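A.B. asks: Turn this into a structure:
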Amino acid sequence: MARRNSLLALFLGTLACAAAYASAFLPGDPPGWSPWALGIGTATVMVAASALGAARADTGIGRLKLPFALVFLIVAGGFAAVLMMPAPDAANPQLFLGLPAGAAIVLLGIGILPLLVLPIAYALTFEDMTLSEADLARVREAARAWQAAQQPASAHPIVTAKPEPAEVVA
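C.D. replies: Sure, this is the predicted structure:
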């Protein structure tokens, strides 16, 4: 279920980004919804791809729901904040850590903050979300069965030692 929902979100986010880019080809200025669709679509694609990678058949995304929701809110909220900001004033710029406010939100909030949240969330849920010993044993057994099925019934065993050269009798 988690994989299907992640794939659906990935598709819808990609569709929103594509619609935003396609709107640039319309005559006149881009419509007002275009940057919003791009921001929300980008946040959706980012979180859906992460959830798709973390989804397991038996547990879904488990305790990672909250960190993924937080990352979506950070990214989408950052885009919304930048889109709602007034145009920067060249005479009196508002700087944050030496950057214009909009650039600081994009670089620090949208770019770096999710890089701090997700690795910590993955580290805290590592034991729950990784393969168990039973899962590893099942994967190893499936690999052995697959390798055995790949060998024809009349196949000769693989020779690993070099044969000795035959002596030539003159």
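
A.B. asks: switch to C-alpha atoms for all contacts and neighbour counts from now on
C.D. replies: Will do.

A.B. asks: So Arg3 sits against Ser50, correct?
C.D. replies: No. Arg3 lies out of contact with Ser50 (Cα atoms under 8 Å); the separation is 10.8 Å.

A.B. asks: So which elements touch the host helix or strand of Val117?
C.D. replies: If you go by DSSP states H and E, Val117 is part of helix 113-124. Counting contacts by 3 or more Cα pairs under 8 Å, 6 or more residues apart in numbering; DSSP states H and E, helix 113-124 packs against helix 65-84.

A.B. asks: Which residues does the helix it packs on contact?
C.D. replies: Outside helix 65-84, the residues within contact range by Cα atoms under 8 Å, 6 or more residues apart in numbering are 35-36, 39-40, 43-44, 47, 50-51, 102, 105-106, 109-110, 113-114, 117-118, 121.

A.B. asks: sorry, back to before: between the helix holding Val117 and helix 65-84, how many degrees?
C.D. replies: Taking axes from the mean of the first three to the mean of the last three Cα atoms, to 10 degrees, one finds helix 113-124 and helix 65-84 inclined to each other by 180 degrees.

A.B. asks: Need the residues that contact helix 113-124.
C.D. replies: Residues contacting helix 113-124 (Cα under 8 Å, 6+ apart): 64, 67-68, 71, 74-75.

A.B. asks: Alongside the first, I'd like the structure of this one:
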Amino acid sequence: MSTTMDPTARDTYAAPRDTAHGASRPVAQGPATRVAIALLVAATLAIAVAYASAFRTAGPPGWAAWLLATGVPLALVGVMVLGAARAGRLPGTLGAAFALVGLMLAGGFCLALALPAAGAGETEPLLLGLPRRAAIIVYGVGLLPVFVLPAAYALTFDAQTLRDEDLARVREAAVSWRAGRRERA
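C.D. replies: A predicted model of the protein is given here:
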């Protein structure tokens, strides 16, 4: 049976450390990582408050939809930043692309909420073959980011992929880990 770590014992857990570029620091200490975590916390709180407001006896207030319309894009941008940050940093091109996508998503959701409803007996005007609100969500929220994000990742591909020295470091760590497992077995 393998040994298990006791998370309650003192000094048995060391936070993961990033040794890239000759520095040893906790992994989650870069500015991009801190921003991403702050975005995720703010988004989670906004979404939680919006969902909790649905339990009111009078029904959800009008502002709940607006919290969701801004909280969901914040969460998506936070996850994108967290996933793309390398050693806690994010290339400026990706930061600008993520901000643009976040604005497109929030703008699309908010615009769909802000449009006046069609009156009784009136038909909803069509936009590119769909009712206005559906067109904004499908084209603005669903389709436009498909053009922005791949272009941003293509522009930063060389900087974001593993370099030869990174790959060698991963291979050395795997060999060391396997050797340690054999010794313990």
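
A.B. asks: In the second structure, what range does the helix or strand just after the helix holding Val117 of the first structure match?
C.D. replies: Per DSSP H and E, the first helix or strand lying C-terminal to helix 113-124 of the first structure is helix 126-129. Mapped onto the second structure using TM-score structural alignment, helix 126-129 of the first structure spans residues 157-160.

A.B. asks: Just give me the mean distance for that stretch relative to the first structure.
C.D. replies: Average distance, stretch 157-160 of the second structure versus aligned residues of the first structure after superposition (mean Cα distance after the TM-score superposition for the first structure): 0.7 Å.

A.B. asks: what residues does that stretch touch?
C.D. replies: 84, 86.

A.B. asks: Mind jotting down where the strands sit in the first structure?
C.D. replies: In the first structure, the segments counted as strands under DSSP state E are 95-96, 99-100.

A.B. asks: Quick one: closest of these to Asp89 of the first structure.
C.D. replies: Comparison of these against Asp89 of the first structure by Cα to Cα identifies strand 99-100 as nearest, at 9.8 Å.

A.B. asks: what distance separates the match of helix 126-129 of the first structure from the centre of its chain?
C.D. replies: 19 Å (Cα atoms, centre = their mean, to the nearest Å).

A.B. asks: just stretch 60-77 of the first structure next, same as before
C.D. replies: Counting by Cα atoms, centre = their mean, stretch 60-77 of the first structure comes out at 12 Å from the chain centroid.

A.B. asks: Quick check: buried residues in it?
C.D. replies: Using 16 or more other Cα atoms under 10 Å as the test for burial, stretch 60-77 of the first structure gives 60-61, 64, 67-68, 70-77.

A.B. asks: Now do the same for Gly65 of the first structure: its match in the second structure.
C.D. replies: You called it Gly, but residue 65 of the first structure is Lys. Using TM-score structural alignment, Lys65 of the first structure sits opposite Gly95 in the second structure.

A.B. asks: Next one: its match from Glu124 of the second structure, what distance?
C.D. replies: Applying Cα to Cα, to the nearest Å, the value for Gly95 of the second structure to Glu124 of the second structure is 37 Å.

A.B. asks: And for Gly88 of the second structure?
C.D. replies: Gly88 of the second structure is 47 Å from Glu124 of the second structure, by Cα to Cα.

A.B. asks: All set now, cheers.
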